[in-house]
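Participant: fold the stuff below for me.
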Amino acid sequence: MKAPIRIRAFVGSVLGAPGSVRHSLAVLGTVAVAAEVLLALADGAAAAVSGLALITAVALVLGRYAAGGGAQDSGYRRPVRLLDSRAPALGGWQRIVADTLADDGEAHFGTVMRPQLQRLCAARLAERHGLVMYRNPQQARALVGAELWPWIDPEAPAPQPTLPEPVLRSLLDRLEAL
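Facilitator: Got it, this is the predicted structure:
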């Protein structure tokens, strides 16, 4: 009775836990060997060689991706995942700022400028501090500063319907300093 338990424990230690890399590689290796044997038995040596070439090419591509996944983009994937979307771009900022600081900029501030400032702040906090602004607003407030936080707080309305130019300058300076 104890022998099957030892064999099961040995197989489990060799294969690893289900879902682990070792287990996945063992299963893929077994499937590849079985496919090669079936190709050799069904269609001969030429089919087995073609199958081996295909399996080797797929294994090299997957191995390269797994080994160099972090190096392919210099680690830019994590900050973008923290934002849940693509990284914000700086194109068109002159127009956005001019429209916001214009006399009738109330609607533009609420619909365009404030969300863009929130995205830039979220990007900077994710990039430099590994912090998700929307999940940890208290930590974000501590980093941004209590005097500027109400202007970009995603959970509260802005303190004023328009954005004064000195506040915008202070916000941009703080974002640069983060």
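Participant: from here on, contacts and neighbour counts on C-alpha atoms
Facilitator: OK.
Participant: distance check, residue 12 against residue 160.
Facilitator: 63 Å (CA to CA, to the nearest Å).
Participant: helix or strand for the spatially most central residue of the chain, which one?
Facilitator: With distances taken as CA atoms, centre = their mean, the residue of the chain nearest its centroid is residue 81 (2.6 Å). For residue 81, the enclosing helix or strand under DSSP states H and E is helix 77-83.
Participant: residue 58 too?
Facilitator: Assigned by DSSP H and E, residue 58 falls in helix 45-68.
Participant: helices or strands up against that helix?
Facilitator: Identification of packing neighbours for helix 45-68 by 3 or more CA pairs under 8 Å, 6 or more residues apart in numbering; DSSP states H and E yields helix 21-43.
Participant: please generate a structure for the following sequence too, so the two can be compared:
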Amino acid sequence: MKDRLRGAMGTPHTVRHSLTILGLLVVAAELLLVLTDGPVAAATGLALITVAALFIGRYLGGAGAHDSGHRGSVRLLGSRAPALGDWPRVVRKALGEDGAIHFAVTLRPQLQRLFAARLAERHGVLLHHRPDRAGAIVGPELWPWIDPRGTPPQSAIPEPVLRALLDRLETL
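Facilitator: Here you go, the predicted model:
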């Protein structure tokens, strides 16, 4: 009898076992509400249990995982996923007269974020934690331009190098 009950509830310390125990507790709580306070209290309790179950299911499903701080997830990027909304302006300024300053302050960090996202997504490599591995994937001719540990080969980025970096980003 004990083995049959254990088989129905799952092995202790498993998710199935925990959910079975939780389900039994919910049913017992609802029965107590019906017996002690009536159907209105039972309906209210059922509504609260449903809302709690939906929030827990949403949390476990990962709906709040994107940079919310509520889950203990691995942070691949320091902030939200990089976007290219103002990319034409960024490139124009980086290739313009004050390109060295704009490259150092804006373009290079954005390129690093884009490469970090692509390397993490497609290769499982964290740019800042495993720069040697990331450099091997990006390639030795382009890596110095985005290497977070060092300075770029030149203060301003030449247009052919920027094109090569963007082409490499697409092929990663």
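Participant: sorry, back to before: what angle sits between the helix holding residue 58 of the first structure and helix 21-43?
Facilitator: Calculated by axes from the mean of the first three to the mean of the last three CA atoms, to 10 degrees, helix 45-68 of the first structure forms an angle of 160 degrees with helix 21-43.
Participant: what about the aligned partner of residue 166 of the first structure in the second structure, how many neighbours?
Facilitator: In the second structure, residue 166 of the first structure lines up with residue 160, judged by TM-score structural alignment. Here the count is done by other CA atoms under 10 Å, and residue 160 of the second structure has 9 residues near it.
Participant: against residue 88 of the second structure, how distant is residue 160 of the second structure?
Facilitator: Using CA to CA, one gets 16 Å for the distance from residue 160 of the second structure to residue 88 of the second structure.
Participant: what do you get for residue 4 of the second structure?
Facilitator: Distance from residue 4 of the second structure to residue 88 of the second structure, by CA to CA: 67 Å.
Participant: using the three-state scheme, assign residue 17 of the first structure.
Facilitator: Put simply, residue 17 of the first structure is coil when judged by DSSP: H, G, I helix; E, B strand; the rest coil.
Participant: just checking, it touches residue 23?
Facilitator: Yes - judged on CA atoms under 8 Å, residue 17 of the first structure makes contact with residue 23 at a distance of 6.2 Å.
Participant: higher neighbour count, the two?
Facilitator: residue 23 (17 against 12).
Participant: burial measure for the corresponding residue of the second structure for residue 115 of the first structure, as a count.
Facilitator: Mapped onto the second structure by TM-score structural alignment, residue 115 of the first structure lines up with residue 109. The burial count assigned to residue 109 of the second structure is 14, neighbours taken as other CA under 10 Å.
Participant: check contacts around residue 109 of the second structure.
Facilitator: residue 146 (CA atoms under 8 Å, 6 or more residues apart in numbering).
Participant: give me that answer again for 10 Å
Facilitator: 103, 115, 146, 148 (CA atoms under 10 Å, 6 or more residues apart in numbering).
Participant: show me which pair in those residues is furthest apart.
Facilitator: By the measure CA to CA, 103 and 115 form the most distant pair in the contacts of residue 109 of the second structure, at 15.6 Å.
Participant: related to what we said a few turns ago, now the match of residue 166 of the first structure: which helix or strand?
Facilitator: Using DSSP H and E, residue 160 of the second structure sits in helix 159-171.
Participant: for that helix, buried residues please.
Facilitator: 162, 165 (16 or more other CA atoms under 10 Å).
Participant: with stretch 99-117 of the first structure instead?
Facilitator: 99-101, 105-106, 108-110, 113-114, 116-117.
Participant: turn those residues into a markdown table, including secondary structure.
Facilitator: As requested, the buried residues of stretch 99-117 of the first structure are exported to a markdown table (three-state DSSP):
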| residue | secondary structure |
| --- | --- |
| 99 | helix |
| 100 | helix |
| 101 | helix |
| 105 | coil |
| 106 | helix |
| 108 | helix |
| 109 | helix |
| 110 | helix |
| 113 | helix |
| 114 | helix |
| 116 | helix |
| 117 | helix |
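Participant: for residue 87 of the first structure, state which of those residues is nearest.
Facilitator: Checking those against residue 87 of the first structure by CA to CA gives residue 116 as the nearest, at 11.3 Å.
Participant: separation between residue 159 of the second structure and residue 63 of the second structure?
Facilitator: When residue 159 of the second structure is compared with residue 63 of the second structure (using CA to CA), they lie 40 Å apart.
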